[in-house]
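Enquirer: got a predicted structure plus its sequence, pasted below:
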Amino acid sequence: MTPGAPPPGDPAPADGGLPTSAVIEAAGRPLSFYVHVPYCRTRCGYCDFNTYTASELGPGASRDSWAATAIAEIDLARRVLPDVAGVGTVFFGGGTPTLLPPDDLGDVLAAIDDRFGLLAGAEVTTESNPDSVDAADLARLRERGFNRISFGMQSATPHVLQLLERTHRPGRPQEAAREARAAGFESVSLDLIYGTPGESAADWQHSLEAALEAEPDHVSAYALIVEEGTRLGARVRRGEVPMTDDDDHADKYLQTEQTLTTAGFSAYEVSNWARPTRSDETRVDHRCAHNLAYWQGGHWWGIGPGAHSHVGGVRWWNVKHPAAWSGRLAAQESPAQAREVLDADTRRVERVLLELRLSDGLDLAVLTERERRRVDDLVRRELAMINNQRLILTLPGRLLADGIVRDLLD
């Protein structure tokens, strides 16, 4: 299985240049970087991300040259955006970034700092599979400037891990979280998936409680989506496992909210919970600042094969295969495959879509007059409330977030 076709778009210039309006809008504002590491030891059965095992890479692509190529794209970003006000967040995702040596990741982070400057208190995150790191790796990552880590736990139940084709053993994510804490990471996050076929409510409760035993600062919990083209999708299509159920997802979401809230966490986005900061901590906020930059319409540059970027209302995406990505940069060309320039109404619609998912809600002034007339019905049905002229989804509304956006918008 290989990743799907990229979205359509307009041609992207070979020099990576952006419209003057986008460069002006980004000037004087912080930039974020997403850094895509497309390598995995094995491919999980549910995954349709742009990732590659060693056997899938083919000629012209190598893990050994990834860091140097990523730095070449950082240099391109610097030429295009000379006037941004430093970097507030960096997020290494994948794939499995921690399959690479810690110093490869550290060298890329150092290049971002050298070319753009990390702001004081910048959040620097790497994703990790729990079985791809040990205590020494985590200590080295912390030494190189990483202060936040997100482990892909997914479940603590053996038969669920087996169906998802996860390679770590139950209990390893909790161990890795404790090792990261001992290494000095300021924030530790665990990612969970609910609604796997055959997962009972008791299975899911076991996973939630196991995650809390690790004392994370942040938990993400996502409903399993069975994607076309994945091995799990093929098994569902053949009738080997049942399709996931929306009612089951809703029940487990409510179960998640109850369990995490009781443990002191607060949902700041539909699928993300953070615990409050203690008085003895240097970190001010355990919410993921990088993801908040996405949801609040910030500017970010995506480094790596298939990575997406957004600066000043221009969105673009890189060629997907690592060999094509590295080939473009070796030829001193932008790896962007295509782009789109968003008009004002598209940006407004996306703002509604994203900000309504946040606990802070959406400024009512963003809505048109006709859309605002629909708000009263949402409040009457107890799907939303208004606080300080902001529209905020209630817990029942969070269950129906996507549908509410569709019904609300003109």
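Expert: Cool, the structure landed.
Enquirer: hey, let's count contacts and neighbours off CA atoms from now on
Expert: Will do.
Enquirer: same for the lengthiest helix in the chain, what does it pack against?
Expert: Counting by DSSP state H, the longest helix found in the chain is helix 246-262. Packing partners of helix 246-262 (3 or more CA pairs under 8 Å, 6 or more residues apart in numbering; DSSP states H and E): helix 201-213, strand 266-269.
Enquirer: would you mark the buried spots in the longest one?
Expert: Pointing back at helix 201-213 there. 203, 204, 205, 207, 208, 210, 211, 212 (16 or more other CA atoms under 10 Å).
Enquirer: coming back round to it: in CSV: the helices and strands packed on helix 246-262, plus distance to residue 126.
Expert: Below are the helices and strands packed on helix 246-262 laid out as CSV (distance: least, CA to CA, whole Å):
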stretch, distance to residue 126
helix 201-213, 19
strand 266-269, 20
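Enquirer: residue 240: neighbour count?
Expert: Using other CA atoms under 10 Å, residue 240 has 10 neighbouring residues.
Enquirer: against residue 154, how distant is it?
Expert: 21 Å (CA to CA, to the nearest Å).
Enquirer: ok, residue 239 next?
Expert: 23 Å.
Enquirer: of those two, who's got more company?
Expert: Under the criterion of other CA under 10 Å, the comparison of residue 239 against residue 154 puts residue 154 first, with 24 against 10.
Enquirer: check contacts around the more buried one.
Expert: Residue 154 is in contact with 161, 191, 192, 193, 194, counting by CA atoms under 8 Å, 6 or more residues apart in numbering.
Enquirer: take this one as well and set it beside the first:
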Amino acid sequence: MPGPLPDGDPAPEDGQLPGQVQEGAAGRNFGLYVHIPFCAVRCGYCDFNTYTATELGPGASQDEYAGTAMAELDLAARVLRTSGLPQRPLQTVFFGGGTPTLLPTEDLAALLRRAESLWPLAPDAEVTTEANPDSVTEASLQRLADAGFTRVSFGMQSAVPHVLKVLDRTHAPERVPEAVRWARNAGLDVSIDLIYGTPGESMDDWEETLSAALSYEPDHVSAYSLIIEDGTKLAARMRRGEVPPIDEDDHADKYLAAERMMEAHGLHWYEVSNWSRTPDLACRHNLAYWRGDDWWGIGPGAHSHVGGVRWWNIKHPVPYANRLAAGKSPAAGRETLDGSAAHMEQVMLRTRLNEGIPVEVLSAGGRRAIPSLIAEGLIDPPSAFRGTLALTLEGRLLADGVVRRLLPD
């Protein structure tokens, strides 16, 4: 089941933001995240804030969801305006979940139109929806492209049936190339999401998955190591000994295989878990997260960040809808990042990017760690000498450890 919300301060019922968010706002990009909290089946590894039809209960209807989300879009525009922020174009819009394409394409198109009526879309705006391969048709993808979507991210995860079964994924592997072909025909950029390290997945299985995914010639691939979250079905199976535990060495070997095969097929890393065919095809919405830009998260459990203020919505669709119907913000809590917290977050996120992080951003203690990180082969020496810390391949494998050393107590 979905994990708990973070602790934080109470959020005002009107959603009003403090005056500090105005500082530097004109120089920050603005985007939208739209959370669609519905899935046909809950995957065994998933702890995202999603619900199947049997979990929703009275008052939470997929049929009514688009109208509820539009109410938060209207609230967002009002709060940003009354909080003194300039009107900025939408650089990115990302529909995630859950499975956004469980909603009718007409609902997704209507949500995008409402957003466009409130903020101008930048001429080169990136508009993405996530999708399961079995939740789209050739016609639905064409309708999304016609509505203004520019990109689709397919949750493939694996090409191997027994691995998909452990993950509780419902699509047949042969559906993926068909969905990719339909997206291409509609003029959409294509991203593929993969997971490695599933219990019982061999190296041959993983290389088969990579070969299949790359044969579809995607513009972008995300490959994430499987993390077993408390409260998930897979965590319970592991506790009972029904599946083997996670092997970190196996994860490292599979990451190296991914890097080797991605490079051979012309995809290059730009973030530890993400590769794109060209820099222009990197996911600009996710880059906005890693670079600390502004975004408003629409939907139950969605998180937002504007000018160092972060907040998160009530998780369940019913109280979320009820708050909006009463004219109140659905935010459950919020926090304002002070100087040390903002610095920590900047180092944690920007270190993961291939563009690296400027040395001048680091504290004196963090800078003292640089010589040993170079000596251990974790940081690229030429980049460091030019004033930017960029991870080597070995550094990517140990990225969390590198960050800890750049953030000394």
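Expert: Received the coordinates, thanks. Keep in mind the model is a prediction, meaning the values are calculated, not measured.
Enquirer: related to what we said a few turns ago, so for residue 124 of the first structure, which of the helices and strands packed on helix 246-262 of the first structure sits nearest?
Expert: Among those, the nearest to residue 124 of the first structure by CA to CA is strand 266-269 (19.5 Å).
Enquirer: who touches that closest one?
Expert: Strand 266-269 of the first structure is contacted from outside by 257, 260, 261, 273, 274, 275, 276, 287, 357, 358, 359, 360, using CA under 8 Å, 6+ apart.
Enquirer: what comes up buried for the helix ranked longest in the second structure?
Expert: As assigned by DSSP H, the longest helix anywhere in the second structure is helix 62-82. Of all the residues in helix 62-82 of the second structure, those buried under the rule 16+ other CA under 10 Å are 62, 65-66, 68-73, 75-77, 79-80.
Enquirer: quick one: the longest strand belonging to the first structure aligns where in the second structure?
Expert: The residue-count maximum for a strand in the first structure (DSSP state E) belongs to strand 118-128. Residues 121-131 of the second structure are where strand 118-128 of the first structure lands when matched by TM-score structural alignment.
Enquirer: and for that stretch, what's in contact with it?
Expert: Contacts of stretch 121-131 of the second structure (CA under 8 Å, 6+ apart): 89-97, 99-101, 148-155, 284-285.
Enquirer: tell me who's in contact with residue 206 of the first structure.
Expert: Counting by CA under 8 Å, 6+ apart, residue 206 of the first structure makes contact with 156, 157.
Enquirer: map it across to the second structure for me.
Expert: In the second structure, the residue paired with residue 206 of the first structure according to TM-score structural alignment is residue 208.
Enquirer: please apply the same query to residue 272 of the first structure.
Expert: Taking TM-score structural alignment for the superposition, residue 272 of the first structure sits opposite residue 274 in the second structure.
Enquirer: so what's its match closest to, chain neighbours aside?
Expert: Leaving aside its chain neighbours, residue 274 of the second structure sits nearest to residue 222 (4.5 Å; criterion: CA to CA, 6 or more residues apart in numbering).
Enquirer: in the first structure, what residue corresponds to the one you found?
Expert: Applying TM-score structural alignment, one finds that residue 222 of the second structure aligns to residue 220 in the first structure.
Enquirer: can you list the helices and strands that the helix or strand where its match lies packs against?
Expert: Residue 220 of the first structure belongs to strand 218-223 when assigned by DSSP states H and E. Using 3+ CA pairs under 8 Å, 6+ apart, the elements in contact with strand 218-223 of the first structure are strand 187-194, strand 272-274.
Enquirer: and those strands as CSV, adding mean neighbour count and distance to residue 225 of the first structure?
Expert: Conversion of these to CSV gives the following (neighbours: other CA atoms under 10 Å; distance: least, CA to CA, whole Å):
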stretch, mean neighbour count, distance to residue 225 of the first structure
strand 187-194, 23, 9
strand 272-274, 23, 17
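Enquirer: in a markdown table: the ones you listed, plus distance to residue 132 of the first structure.
Expert: Output for those, formatted as a markdown table (distance: least, CA to CA, whole Å):
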| stretch | distance to residue 132 of the first structure |
| --- | --- |
| strand 187-194 | 15 |
| strand 272-274 | 24 |
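Enquirer: out of those, flag the one nearest residue 315 of the first structure.
Expert: strand 272-274 (24.6 Å).
Enquirer: who are the packing partners of whichever helix or strand comes after the closest one?
Expert: Next in sequence after strand 272-274 of the first structure, counting helices and strands by DSSP H and E, comes helix 289-295. Here helix 289-295 of the first structure touches strand 87-94, helix 344-355, going by 3+ CA pairs under 8 Å, 6+ apart.
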